[in-house]
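1. Starting from these lines, generate the structure:
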Amino acid sequence: MSDEQKVKITVKDNGSLRVEGDFTIVDVEGNEIPHEGPAAGLCRCGHSANKPFCDGSHKERFESAVRAPKA
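-> All right, here's what the predicted structure looks like:
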């Protein structure tokens, strides 16, 4: 996979998943969900009114600090 094809997903503390790169988002039925640009913030808290995208609703209502396991 070349660098141009790589997708990076960043888990933000107490917030969204930031997806960057060349990616497609599909719903449970396989329908593509359009997004603008090479990046998107995806809701992880369940409070967004614009799912699957983050709309900032998590602020003050969601806590989750994810860290990679230590080797």
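
2. can we go C-alpha only for contacts and neighbour counts from here?
-> Will do.

3. ok, which stretches of this protein are strands?
-> 7-11, 17-21, 25-26, 32-33, 39-42 (DSSP state E).

4. Pick the most buried one from these.
-> strand 39-42 (a mean of 20; mean count of other Cα atoms under 10 Å).

5. Please generate a structure for the following sequence too, so the two can be compared:
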Amino acid sequence: MTAPEEHPDVILCADGPMLVRGDHVIQDAEGQLHRTTRPISAVCRCGKSASQPWCDGTHKVIPKR
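-> Reported below is the predicted structural model:
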């Protein structure tokens, strides 16, 4: 039996961020790499966060389409 691949768990929140659990590196739109040590990180999917690539909750005030 082979060992399972190590990869972060990913959860897509409806109308919200992508939650990533585990050790990981996120690449932003400019190609910069961002490592985090948090157990769970929220990655922006709306593109409006002031703290890109991380979610700052801005999606909550954007009108739904």
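
6. coming back round to it: as a markdown table, the strands of the first structure with distance to residue 61 of the first structure would be great.
-> Listed next are these as a markdown table, based on distance: least, Cα to Cα, whole Å:
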| stretch | distance to residue 61 of the first structure |
| --- | --- |
| strand 7-11 | 17 |
| strand 17-21 | 16 |
| strand 25-26 | 25 |
| strand 32-33 | 26 |
| strand 39-42 | 16 |
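
7. Quick check: which of the ones you listed is nearest to residue 56 of the first structure?
-> When the strands of the first structure are compared by Cα to Cα, strand 39-42 sits nearest residue 56 of the first structure, at 9.6 Å.

8. how distant is that closest one from the center of its chain?
-> The chain centre lies 5 Å from the centre of strand 39-42 of the first structure; the measure is Cα atoms, centre = their mean, to the nearest Å.
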